[in-house]
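K.L.:
need coordinates for the following:
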Amino acid sequence: MLAVGFLFCVGWTLVTVVVDDKRKVPTRQLLALREFRRLLYLRFSSQWADGLFQTGLAGAVIFNPERGADPLTIATGFTALLLPYSIVGPFAGALLDRWDRRRVLVVASLLRAGLILAATIGLLAGAPSGLLFLMSLMVLGVTRFMGSGLSAALPHVVPERNLVQANSIAVTLGSIVAVFGGGCAIALRKVFGEDDYGSGITTSFAIVGTVLAVLFAVKFERGKLGPDQVDEPAGTFMAVARGLFDGARAAWQAPRVVAGFVALFAHRISQSIALLMAVLLMRYYFTDFGWLKAGLTGLGEIAAFAGVGIFIAGLVTPKLVDRFGRHPTVIGALLLVAAAMAGLGLPMTLPTMLGAAFLMFGAGQVIKLCVDAVIQADIGDESRGRVFSLYDMFFNVTQVAAIAVAAAVIPANGHSHGLIVATIVFYLLGVVGYVFASRRDHAAHVV
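P.N.:
You can find the predicted model right below:
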């Protein structure tokens, strides 16, 4: 955890230099807000555990010498990682707009610690991959409550005019901490071994981050993180049943949110295809290239390059939005990734794929930060949790579907120029769709 603290300190310094704007609270003052810092620490603890658990599980199933992994198995693994975000979405949204979010974060963290322990025991016992996927579904399903809760709670601890800035700090550094957690998993597998036993010991370390998240969550006062108002039926069942519909209605009534969803839709489809290709290429096609390594270490390198891209995106996004506006920033990010996939993805070598990962995840983070800020600004607190949960559900269903389709046509070694071209096409379609969706926002302002 000292390394996590170091990352935070570095992030604080760099964000302060680049993001400060005279029209906003200076970043140092923003980070001086005790409740905001506490929410950051909670997010860091949770995302470190999440990164470690997911990477440990991926290593256990995909890069474990005791188990085999074909495209279908890998696609199933991605489904196990993404499906909870879809299944839990409607429930998380309704309950986060009904229950005290502090209590949700505490209970979810405790439950996740227990489930991680169960998954660890399963790995140590050599449980079949199907059972491990089921355990991961439960762990990540609970994690989804925490992610939606953290996003919905942010406007309660920072001024509204600083939401883009606060998101840049929280989401960007949180993503880097998650990447660091994945790196910890890779290092721990080197220490304890890459078989089932070593994988089990590795994933058990995620309990540490989850317990720390509990300790940070309990320090918030009751009701501090919202919701301020409860716009829900008296019965919990009806609240859950209505959550998805209300979230969709609230999002549709906010034109800027709809436009952002279109951009993210294109990005998530392309990113999903690229992730499946990256895993197969690292597993079966790439070989070591100088100091660059293939295999699980290669995926760690991709995560590192992606993390740097995400970090830089967090630094520059507020400046880009202030300088050019949100619409040009999102369109520029989509076009940048399309160009990156053409120039760096198509050669399909290990070094160029790392460059493509840097730009894809960096530009994707720019889009996400813009969309998160729009949701927090344009959606009322009584519906914000449901919209964030709808957001998670919709885009993770998209990712699962994209991976499933790609798995059906991709070669066993992942080498496919056609799928790279498909990602480029989706990014360009995203630009067109975003422009058309944005016209609705412009028409609303004219009226």
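K.L.:
contacts, neighbours, all on C-alpha from now
P.N.:
Noted.
K.L.:
OK, contacts around the most centrally placed residue in the chain?
P.N.:
The central residue of the chain, meaning the one whose C-alpha is nearest the mean C-alpha position (CA atoms, centre = their mean), is Ser175 at 7.0 Å. Counting by CA atoms under 8 Å, 6 or more residues apart in numbering, Ser175 touches 47, 307, 310.
K.L.:
just send the residues you listed back as TSV, with secondary structure, distance to Gly380 and neighbour count too.
P.N.:
Listed next are the contacts of Ser175 as TSV, based on DSSP: H, G, I helix; E, B strand; the rest coil; distance: CA to CA, whole Å; neighbours: other CA atoms under 10 Å:
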residue	secondary structure	distance to Gly380	neighbour count
Gln47	helix	26	30
Gly307	helix	31	24
Ile310	helix	28	27
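K.L.:
now do the contacts for Gly200.
P.N.:
119-124.
K.L.:
to compare with the earlier structure, here is another sequence to fold:
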Amino acid sequence: MGVTGELRELLRLSGFRKLLTVRLVSQAADGMFQVGLASAWFFSPDAAGSAAAVAGRYALMLAPFTIVGPFAGVLLDRWRRRQVLMLGNAVRAVLTLGMAATVMIASPDAWGVLVLGLAALSVNRFLLAGLSAGLPNVVAGPLLLTANSITPTLGAGAAFVGGGVGFVVAWVLPPGRGADATALACAAVVMLLGALAAQRLHRDQLGPTDPRRGNLRDDVSAVLRDLAAGARYLAARRTPGQALLVMAAHRFLYGVVFIASILIARNLLAAPGDSAAGLGTFAVILGLTAVGGAAAVVVTPTLSRFTGPQAWIALMLLLAAASQLLLCTTPARAVVLTGAGLLGLAAQAAKIAVDTIVQRDTDDAFRGRAFALYDVLYNAAFVGAAVLAALFVPDDGWSRGLFGALAVAYVLVAGWVWLRADRSPADVTLPDLSREPEISPTLP
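P.N.:
Below you'll find the model as predicted:
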């Protein structure tokens, strides 16, 4: 039928259209919220701009994705997913309005803003999981593969558009609490529209068809056991476990650079107190990072077939090291932007290769748990980076010694991958899923 024909078939499905509308509106609101939050927490003249303050808020932003993420599925198998989408959007709208009011009355650094922001981000984690979990209930058969390919892409596009709207709101208004509060209030309005869009779905349309009734504590314990079994399997299989550890190291180092970029954009490349200029500079940094990532999508399939995924990862880590050596020279705008593009290319190209290794070398019985662990490590590495950044990144974000140390760390990881990482997986006898206490590899 072709992708275009399948998309036409999907759009004829009333349930899919309604769920897609919820996704687009919800993720547009999420993009607006994240830009409003970044403006308030990182670029507002009233917010503390020290490395410790920025790193602490950054860790708070990622905590829900690290802690809540693995357990979201347990609750989504118990609660009506349509209710999760409807009430979740409504709840985070209320939380976001509360943040806007607190920013106006107190300051972006007030504890109320931090707590409400953490709660809103936690609710958003459930919404994203609920959108994916409900999709098979409105799309069946071969069209489900196309739906799974299209909807996340469209959702990411909606988040990008929403973020652009949030940036324009924060940029055109006079810098200060009023601009930050207005951006958050606009996001809250779109969240309420998402709740109304979810209400158009039938109460039980998204499932679960047979809600779980057992003890919640047992289900949470089962998740922990499954993740532990998955970790043992990946370690025994070697190549996917090593790939995940390398990616965690890469994200850890990248996270330090990301926080340094916020500080450079705010405190070095913009005039003191000019939050609009700082936010605009950081938006350009993110844009060039995204351009580098887009280039990786084209370059990686073409060139990595000649090197193999492990060698490709090592080469990309060396490219990341080169980007840090470039930043050692000067914090000039052109150098920072060029470094962002190179690091974006290296990060996304390495991620594509890691994804390939994990998918190729993980048995289907463990693949879901492998990517659950991937998600946890991916975000936990960023939280760890925030801790390191709070200790070692200067308040203006730039230090020749810092970027030199990051370059050395990238080279060391690349050297380990090139010289020591396995190129083929170990043979493993599959255990009885999560019940097996130990998995022993059998070398080929």
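K.L.:
can the contacts of Ser175 of the first structure go into JSON lines with extra columns for distance to Leu115 of the first structure?
P.N.:
Formatted as JSON lines, the contacts of Ser175 of the first structure follow (distance: CA to CA, whole Å):
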{"residue": "Gln47", "distance to Leu115 of the first structure": "16"}
{"residue": "Gly307", "distance to Leu115 of the first structure": "27"}
{"residue": "Ile310", "distance to Leu115 of the first structure": "29"}
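K.L.:
hmm, back to that, can you tell me which of the contacts of Gly200 of the first structure stay in contact in the second structure?
P.N.:
Of these, the contacts whose aligned counterparts also meet in the second structure (both residues aligned by TM-score structural alignment, their matches' CA atoms under 8 Å) are 119-121, 123-124.
K.L.:
how near is the residue nearest to the centre of the first structure to Gly314 of the first structure?
P.N.:
Noted for Ser175 of the first structure: a distance of 10 Å to Gly314 of the first structure, by CA to CA, to the nearest Å.
K.L.:
cool, Leu95 of the first structure as well?
P.N.:
On the measure of CA to CA, Leu95 of the first structure and Gly314 of the first structure end up 30 Å apart.
K.L.:
with neighbour numbers in mind, choose between those two.
P.N.:
Gly314 (30 against 22; other CA atoms under 10 Å).
K.L.:
do a quick rundown of the helices in the stretch 1-150 of the second structure.
P.N.:
2-11, 14-38, 51-67, 69-76, 81-105, 111-134, 143-172 (DSSP state H, counting those that start in this stretch).
K.L.:
closest to Leu319 of the second structure out of those helices?
P.N.:
helix 51-67 (25.3 Å; CA to CA).
K.L.:
these two touch, right, Arg57 of the second structure and Ser39?
P.N.:
No: the criterion here is CA atoms under 8 Å, and Arg57 of the second structure misses it with Ser39 at 12.0 Å.
K.L.:
and those two? Which one has more around it.
P.N.:
For Arg57 of the second structure versus Ser39, neighbours defined as other CA under 10 Å are more numerous around Ser39 (30 against 20).
K.L.:
kindly reformat the contacts of Gly200 of the first structure as a markdown table containing neighbour count and distance to Pro155 of the first structure.
P.N.:
Formatted as a markdown table, those follow (neighbours: other CA atoms under 10 Å; distance: CA to CA, whole Å):
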| residue | neighbour count | distance to Pro155 of the first structure |
| --- | --- | --- |
| Ala119 | 26 | 34 |
| Thr120 | 28 | 36 |
| Ile121 | 17 | 39 |
| Gly122 | 19 | 39 |
| Leu123 | 27 | 39 |
| Leu124 | 16 | 42 |
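K.L.:
closest one of those to Val240 of the first structure?
P.N.:
Using CA to CA, Ala119 is the member of these that sits closest to Val240 of the first structure, with 27.9 Å.
K.L.:
what's the match for the closest one in the second structure?
P.N.:
Using TM-score structural alignment, the partner of Ala119 of the first structure in the second structure is Met99.
K.L.:
which residues does that match contact?
P.N.:
Counting by CA under 8 Å, 6+ apart, Met99 of the second structure has contacts 112-113, 116-117, 181, 184.
K.L.:
Ser199 of the first structure maps to what in the second structure?
P.N.:
So, by TM-score structural alignment, Ser199 of the first structure is matched to Asp180.
K.L.:
re the thing from before, looking at the helices of the stretch 1-150 of the second structure, which is nearest to Phe371 of the second structure?
P.N.:
helix 69-76 (10.2 Å).
K.L.:
mean deviation, the closest one versus the first structure?
P.N.:
Here the mean offset of helix 69-76 of the second structure against the first structure after fitting is 3.2 Å, by mean CA distance after the TM-score superposition for the first structure.
K.L.:
quick one: buried residues of that helix?
P.N.:
For helix 69-76 of the second structure, burial by neighbour count (16 or more other CA atoms under 10 Å) applies to 69-73, 75-76.
K.L.:
I'd like the residues you listed as TSV, with distance to Leu193 of the second structure appended.
P.N.:
Formatted as TSV, the buried residues of helix 69-76 of the second structure follow (distance: CA to CA, whole Å):
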residue	distance to Leu193 of the second structure
Gly69	25
Pro70	28
Phe71	27
Ala72	23
Gly73	25
Leu75	24
Leu76	22
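K.L.:
quick check: Val376 of the second structure touching Pro70?
P.N.:
Yes: between Val376 of the second structure and Pro70 a contact is recorded at 7.4 Å, counting by CA under 8 Å.
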